[in-house]
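> whatever this is, show me its structure:
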Amino acid sequence: MTAAPSSAGIATGKGPNGLQGQAPRKVNFDLKQSGIYIALALIVVAFTVATGGDLLAPQNLSNIIVQYSYILVLAIGMVLIIIAGHIDLSVGSVVAASGAFAAVLMVEMNLPWPIAVLATLAFGALIGAFQGYWVAYFGIPAFIVTLAGMLLFRAITYRILGNKGIGPFPEDVRTLANGFTPGWLNNIALGPLGGADLFSIIVGLLVVAGMVFVQYRTRNARIRYNQAVDPGWLFGLKVLAPAVLVMFLVVQLARFRNLPWVLILLAVLVVGYTLVTNRAVFGRQIYAVGGNLQAATLSGVKVKSVVFWLFVNMGVLASLAGLIFAGRLNLAGPTAGNSFELDAIAAAFIGGAAVQGGVGKVVGAITGGLIMGVINNGAGLLGWQTETVMFVKGVVLLGAVAFDVWSKRRTAGAK
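A predicted model of the protein is given here:
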């Protein structure tokens, strides 16, 4: 008689062939992947203590989201470019040119804002196609092409605007950048916290439920295929921690002026691009191109097409960021977008993207962007000088890249 296997540290499930199997419990803590979230938490705690809690005040949290939303939009496109092994230095100038183009259409030509918005996004796509052609099909390095684009599109912005700004923008465009969801339901009492919009609370609960469902389904799928999973306590912690953070943010926003429209837009973008990178063939091709270009080519990946469409996508997102930024200021100015490319690149690298390409996540880039936003906001609350803020951001960026290089060398040495 064969002895039954021990149940300690394992779970029983069915493998892909329907037979009973064992899914071992294994503590899976990747410092490289998890370090960015720990860093964000530590930075938030440090600035919360330093500002006496003002950093996490409802109005200030809303300000962080609204004020840095365009950087987060740019970071989504930038991390995909970096994963593929390229860079885009022109996004700040594209933001300015797109804002100027939209202002001419909406303000001077009085086109209906939906048509003007679609035309502006198409304008960004054309810019991305222009740069993508030179990189993908002509073979010029992306650094050179987008450096030239930085100058070209800034010059186009000055050509359109001269030394003046154009505004104001239509109310609907301003609402996208600065507006909040209306209180569709009555407020709900939260005891010492006061009242909060019930609709926003319901949205937050639905988001948390979706997060829990996805993680639970992923865990069960791994068990069915007899793959290692986290112990129950660690899985619960990984589910509970982000759920608490999401609900805290939603409650604070609901106590102020409800959910910013731009936050809803960002949520849609994050979910959409995460699905593309994790589930779609195109997403896997992006990682293949950045991870090993020669292997991707031999595997039949249309490398030139992938790179071309990545730059088209970056152009569209830069135009969207330009619309948000111009709507927030209610003005299209010739100096808009200055240094935005640096913040977007920093967000991607701080968020875990590898310098060599092939590594990175959309959620990581968003987290990196939030780190930059929290530093900027917290520094403003504390009255730091500009040079101090620049110094801290530089140290954080250098530290993130140094950690990436160190972890790669450590992994290679372990092998």
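
> CA only for contacts and neighbour counts going forward, please
Noted.

> so which bits of the helix or strand in which residue 381 is found are buried?
Residue 381 belongs to helix 362-382 when assigned by DSSP states H and E. Under the neighbour-count criterion of 16 or more other C-alpha atoms under 10 Å, helix 362-382 has 362-379 buried.

> chain center to the longest helix anywhere in the chain, what's the gap?
The longest helix of the chain (DSSP state H) is helix 386-414. For helix 386-414, the separation from the chain centroid amounts to 19 Å (computed by C-alpha atoms, centre = their mean, to the nearest Å).

> what inclination does that helix have with respect to helix 362-382?
150 degrees (axes from the mean of the first three to the mean of the last three C-alpha atoms, to 10 degrees).

> tell me which residues of helix 386-414 come out buried.
Result for helix 386-414 [16+ other C-alpha under 10 Å]: buried residues 389, 393, 396, 397, 400, 401, 403, 404.

> I'd like to know which elements it is packed against.
Judged by 3 or more C-alpha pairs under 8 Å, 6 or more residues apart in numbering; DSSP states H and E, helix 386-414 is in contact with helix 340-350, helix 362-382.

> this one next, for a side-by-side:
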Amino acid sequence: MKFLNEAKTLLKENVREYGMYIALAVIMITFTITTDGLFMSSRNISNLINQTGYIAVLAIGMTLVIVIRHIDLSVGFLSGFLGAICAIMLTFWGWPVYLAVPLILIFGILIGFFNGFLVAKVGIPAFVASLAGWLIFRGLLLWVTESSGTIVISDKYFNAIGNGFIPDIANVGNFHLLTVILGAVAILLYIYSEFRSRKIKQKYNFEVTSMSIFILKLVFLSGIIAYITWILAGYNGLSWTIVIVAVTAFIYHFVTTKTVLGRHIYALGGNPEAAKLSGVNIKKITFMVFCSMGMLSALSGILFASRLQSATTTAGTLFEMDAIAAAYVGGVSAAGGVGKITGSLVGALVMTSLVSGMNLMGVGIYYQYIIRGAVLAAAVIFDVTTRRAAK
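Now for the predicted structure:
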């Protein structure tokens, strides 16, 4: 009885964090039943995660932008434009991948710096500044692709970023051994991290959950990691897209949870005036967040162009909406100051799972947009309701 009461209390107090995982589980179970198991097949899950990649990295950047109480509507066509520039470098100029990709990332940072300048220095509202960017980059994308319409990329190394898989260490039939090993390592690192975090909290007399709840959480999440690993190992293993997204998410998770910069970002979002009085350099933080957003937009453009093996005039369409939706579904607060990188990744997976599942079911595109809009509205309503209840 005590165990159930504690579990109920824990769920109630962390409803924002756990709600997204429950939503993802419900979506996956529903589509698995309605598609006779096709949704959870190794091939579909592998494709699903790869399709999530370019939106996931945008959602990571958008999380920080929303946390500091701003928005960036330009990221979609900025992503498409920089992807097209990268395609031009590779196809028409003959540049190698190791030169073109870093340069595109630097371009993204510079554009993000300019957006940050408009917001932090000039004082233009982020909505207006980024809307102007949306129009500018849309026009630039049409301009650079005007002559050919579609720029086909033939560079095998670049195309491997969005379509390739990490090689296996041994030939075990249709089973990817290296993926299983990496999955086991990930589980061990997760368990070690949780025990270490619990020990630190106990050292400073912070409240922790009972050992039974703690163990249940470890078993549950470790089981999810193991299951996903097993599914991916059944179809080519881990893709380079997954590796890139995982590394990016790890870096941003570390920065936001373990560094002074991360604390300043959340302090700025929680209460700008208090943060300023506490010595937080608001303009510097704003610059850094928008530079980060620009770089991740460039990375998203690279992943998308690589996956399609081409750059098109429609690249980047509605990317910003998917990124914003992923952030909100993942638990980012519309009021700022609240949101996790891991949550936004789950939010991106929720949105992509909806599209994938509805496509497998043959749902019309008009219904798909309506349902995705309803999910976004539900996420914002959930945010407002939980914040109101907390007060």
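
> rewinding a little: and the longest helix of the first structure with helix 340-350, angle?
40 degrees.

> related to what we said a few turns ago, can I get the helices and strands packed on helix 386-414 of the first structure in TSV including distance to residue 80 of the first structure?
As requested, these are exported to TSV (distance: least, C-alpha to C-alpha, whole Å):
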stretch	distance to residue 80 of the first structure
helix 340-350	9
helix 362-382	8
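
> of those, which is nearest residue 69 of the first structure?
Residue 69 of the first structure lies closest, by C-alpha to C-alpha, to one member of these: helix 362-382, at 9.0 Å.

> give the aligned range of the closest one in the second structure.
Helix 362-382 of the first structure corresponds to residues 341-361 of the second structure when matched by TM-score structural alignment.

> what does the matching stretch rub up against?
17, 20-21, 23-24, 27-28, 31, 34-35, 39, 48-49, 51-52, 55-56, 59-60, 63, 249, 252-253, 322-323, 325-332, 368, 372 (C-alpha atoms under 8 Å, 6 or more residues apart in numbering).

> what do you get for stretch 274-290 of the second structure?
Contacts for stretch 274-290 of the second structure (C-alpha under 8 Å, 6+ apart): 61, 64-65, 68, 112-113, 115-117, 119-121, 261, 264-265, 267-268, 272.

> please apply the same query to stretch 25-38 of the second structure.
39, 40, 44, 350, 353, 354, 357, 360, 361.

> what range does that stretch cover in the first structure?
Mapped onto the first structure using TM-score structural alignment, stretch 25-38 of the second structure spans residues 41-54.

> average gap between the match of helix 362-382 of the first structure and the first structure?
Overlaying the first structure shows stretch 341-361 of the second structure at a mean distance of 0.4 Å from the equivalent residues (mean C-alpha distance after the TM-score superposition for the first structure).

> what does stretch 79-88 of the second structure give?
Mean deviation of stretch 79-88 of the second structure from its aligned counterpart in the first structure after superposition (mean C-alpha distance after the TM-score superposition for the first structure): 1.0 Å.

> which part of the first structure lines up with that stretch?
Stretch 79-88 of the second structure maps onto residues 95-104 of the first structure, going by TM-score structural alignment.

> cool, and stretch 193-207 of the second structure?
Structural correspondence for stretch 193-207 of the second structure: residues 214-228 of the first structure, per TM-score structural alignment.

> so for the matching stretch, what gets flagged as buried?
Neighbour counts over stretch 214-228 of the first structure (16+ other C-alpha under 10 Å) mark 219, 220, 221, 223, 224, 225, 226, 227, 228 as buried.

> export these to JSON lines and tack on secondary structure and distance to residue 334 of the first structure?
Output for those, formatted as JSON lines (DSSP: H, G, I helix; E, B strand; the rest coil; distance: C-alpha to C-alpha, whole Å):
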{"residue": "219", "secondary structure": "helix", "distance to residue 334 of the first structure": "50"}
{"residue": "220", "secondary structure": "helix", "distance to residue 334 of the first structure": "53"}
{"residue": "221", "secondary structure": "helix", "distance to residue 334 of the first structure": "52"}
{"residue": "223", "secondary structure": "helix", "distance to residue 334 of the first structure": "56"}
{"residue": "224", "secondary structure": "helix", "distance to residue 334 of the first structure": "57"}
{"residue": "225", "secondary structure": "coil", "distance to residue 334 of the first structure": "56"}
{"residue": "226", "secondary structure": "coil", "distance to residue 334 of the first structure": "58"}
{"residue": "227", "secondary structure": "coil", "distance to residue 334 of the first structure": "55"}
{"residue": "228", "secondary structure": "coil", "distance to residue 334 of the first structure": "54"}
